[in-house]
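[1] got a predicted structure plus its sequence, pasted below:
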Amino acid sequence: MNRRALLRLAALRLATLGLALQAVSPAFADDGKIDVEAILNDPAAPVGGNPKGDVTIVAFLDYNCPFCKKATPELDKLVKADGHIRLIYKDWPILTEASVYGAHLALAAKYQGKYERVHNALMAVPGRRNGEEIMLGAVKTSGVDMGRLNADLKAHDADIAALIKRNGEQAQALGLEGTPVFLIGPFKVAAALDYADFKKVVGQVRAAQKAK
C-alpha cells in the first residue's frame, strides 16, 4: 500500500470516530503557498513536550476561544502522559482585540521561559470575550515575573507582532477558518478533542509511520 492510500485509509478510520478530520500531507507544500518548514520549525514559536518527539502536534489557538479552553487541558494531559510528543504553539488571536493582547502576554513570557505557564493561565479563564484586564489579572497570578514581562513586552514587541503575523499567514495558507485547529502528523483536526480522541489520532499517526 502506498503512502497516499495509507493516509486515506487512516483518515477514513478516524472519520468513523466522529472527528472533524481532513487528511493532509507534506505534499501540500507543492503548490508553493505553504512553507512546511516554517510551520514546523519557526525558531520563535514556543515548543512544549519532547523536542525530539516522534509525533508533532501544531496547535492554532485563541485565548478567547471556548473550544480551545476545552481542548487545552486534554492535550496537555496527553503530552505529559505520552512523553514523545512535540507540541508547537501557534498563537492565532482572531476573535477579539483582547485576544491579541493575551497572545502578546504569553509570547513575552517565553523570554523568561514561562510561556506555557502564562498560556495555561489564560486558557483557564472561563468565558469567550474576556477583556485585557481579566487576562492581565490571570497572568499576574501565574507566578511570572511581571517586571520582566513588561520589559520584554516593550523590548520584543516587533518580534512578537511578526510571529503572530506569520502564524496568521500560515493559518490562511492552510485554509483554516477558526480555532482550535491541530495539525497532528498528517492530519488536520478542526475540533476540540478530548484526551481519548487526541490519543487515538496520535496512535493512527504512529501506525502510519510504522507502515511506511
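    Thanks, I have the structure now.
[2] only C-alpha atoms for contact and neighbour calcs from this point on.
    Noted.
[3] which SS class is Phe182?
    With DSSP: H, G, I helix; E, B strand; the rest coil as the basis, the three-state label of Phe182 is strand.
[4] so it makes contact with Ala71?
    No: using Cα atoms under 8 Å, Phe182 is not in contact with Ala71; the gap is 10.1 Å.
[5] tell me which of those two has more neighbours.
    Neighbours were counted for Phe182 and for Ala71 using other Cα atoms under 10 Å; Phe182 has more, 25 against 19.
[6] do you know how far that one is from Leu107?
    The spacing between Phe182 and Leu107, counted by Cα to Cα, to the nearest Å, is 19 Å.
[7] ok, second structure coming up, stack it against the first:
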Amino acid sequence: MTIRVLIADDQGIVRAGLTTILNGQPGIEVVGQAADGREAVALARQLRPDVCLFDIRMPHLDGIEATRLVAGPDRADPIAVVVITTFDTDEYIYGALKAGARGFLLKGTEPDQLIRAVHAAVRGDALIDPAVTRRLLATFATNAPAEPPAQPIEALTEREEEVLRTVARGRTNAEIAAELHISTSTVKFHLAGLMTKLAARNRVELAMWAYETNRMR
C-alpha cells in the first residue's frame, strides 16, 4: 500500500527537497504540494492524503490553523499531520500540539528521520526525537496553558510518576530504563499506561502535562 503525502511549505526549495526524498522511497508518493496554508487545507480535503507535512509559518493561513482544520479534535475524519519547524523562530509549538499535530520534524532533519516520521504517522504513532522534546519544552514551558490541565482518568502510580518526569526531561526509552533500573519493555508498558490515563497521543503531550501540573518541581 502506497503512503500518500501532501507537503505544505512556502519555500519552494524546501518542498522540492522533501518531495525528492519521499518520492525516492518505495511505498511513498507525494501527491500534492501547497505554498500556503489555505491551499494546503483545500488540497488535503480534495486529495485525502495519508499524511500531511505542514510548515508552521505560511502565508494566508498558518500551519497551526491548517492543522486544526484537517486534524483537530473536532474533525470526524482527521488526517495525520506532521509539523515542520525551525525552532529558531517558531513560537507556537504548543498551539500546534493542541491543534492536533501528530509529530514534529526539524527542517534539515536527516532523510531517514523524515521517512520514519511518515511511517509513524500512518501507524497512528508520533515520531518526536527526545532532542526535539527538550527544545519544544523550552519553547512552551513559559506559556501558561489556556485552560486547566485535564485530570487523569485514574491516579498515576509512583512508578508512572517517575517515568513521567524522565519523559519530561527528554529522556529516550533506553535512558529511562537505565536511570530507573528497569527494562525498556517495562518503560514502554508504563508509557502506554500514562498515555491511556492522560488521554495523551505522544510523549510530548505527556511532557506538557508534567510541566502544566508542576510534576517537575
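    Ah, there it is. This structure is a prediction, so every number in the text was calculated from the model and none was measured.
[8] and the TM-score between these chains?
    For this chain pair, the superposition-based TM-score is 0.27 by TM-score structural alignment, normalised by the length of the first structure; 107 aligned residues with a Cα RMSD of 6.4 Å.
[9] ok, how many other residues are close to Lys77 of the first structure?
    By the other Cα under 10 Å criterion, the neighbourhood of Lys77 of the first structure contains 13 residues.
[10] SS state for it?
    Secondary structure assignment for Lys77 of the first structure (three-state DSSP): helix.
[11] what does the one 3 residues further on give?
    For Lys80 of the first structure, the secondary-structure state derived from three-state DSSP is helix.
[12] that one and Gly48 touch, don't they?
    No: taking contacts as Cα under 8 Å, Lys80 of the first structure lies outside contact range of Gly48: 9.8 Å.
[13] the first structure: helices as residue ranges?
    Along the first structure, the stretches classed as helices by DSSP state H are 3-15, 36-41, 66-82, 97-109, 115-123, 132-140, 146-155, 157-174, 195-211.
[14] now render these as CSV, adding distance to Phe60 of the first structure.
    Compiled in CSV, the helices of the first structure are given as follows (distance: least, Cα to Cα, whole Å):
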stretch, distance to Phe60 of the first structure
helix 3-15, 20
helix 36-41, 11
helix 66-82, 9
helix 97-109, 12
helix 115-123, 13
helix 132-140, 19
helix 146-155, 21
helix 157-174, 8
helix 195-211, 15
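[15] and those: which comes nearest Ile88 of the first structure?
    Evaluated with Cα to Cα, the helices of the first structure place helix 36-41 nearest to Ile88 of the first structure, the distance being 7.4 Å.
[16] flag every buried residue along the closest one.
    Val36, Ile39, Leu40 (16 or more other Cα atoms under 10 Å).
[17] turn those into CSV, including distance to Asn150 of the first structure.
    Putting those into CSV (distance: Cα to Cα, whole Å) gives the following:
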residue, distance to Asn150 of the first structure
Val36, 33
Ile39, 28
Leu40, 28
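[18] picking that back up, so which of the helices of the first structure is nearest Val55 of the first structure?
    Distances from Val55 of the first structure to each of the helices of the first structure were compared using Cα to Cα; the shortest belongs to helix 195-211, at 7.2 Å.
[19] now tell me what touches that closest one from outside.
    Outside of helix 195-211 of the first structure, the residues that reach it under the criterion Cα atoms under 8 Å, 6 or more residues apart in numbering are Leu6, Leu7, Ala10, Leu14, Val55, Glu74, Leu75, Lys77, Leu78, Ile184, Gly185, Pro186.
[20] and stretch 39-54 of the second structure, by the same measure?
    Contacts to stretch 39-54 of the second structure, defined as Cα under 8 Å, 6+ apart, come from residues 3-9, 31-34, 63, 66-67, 69-70, 79-84, 118, 121-122.
[21] what's the neighbour count on the closest residue to Ala23 of the first structure other than its chain neighbours?
    Nearest-residue entry for Ala23 of the first structure: Phe187, 4.8 Å, with adjacent residues in sequence omitted and distances by Cα to Cα, 6 or more residues apart in numbering. In terms of burial, Phe187 of the first structure registers 22 neighbours under the definition other Cα under 10 Å.
[22] separation between Phe187 of the first structure and Gly168 of the first structure?
    Using Cα to Cα, one gets 19 Å for the distance from Phe187 of the first structure to Gly168 of the first structure.
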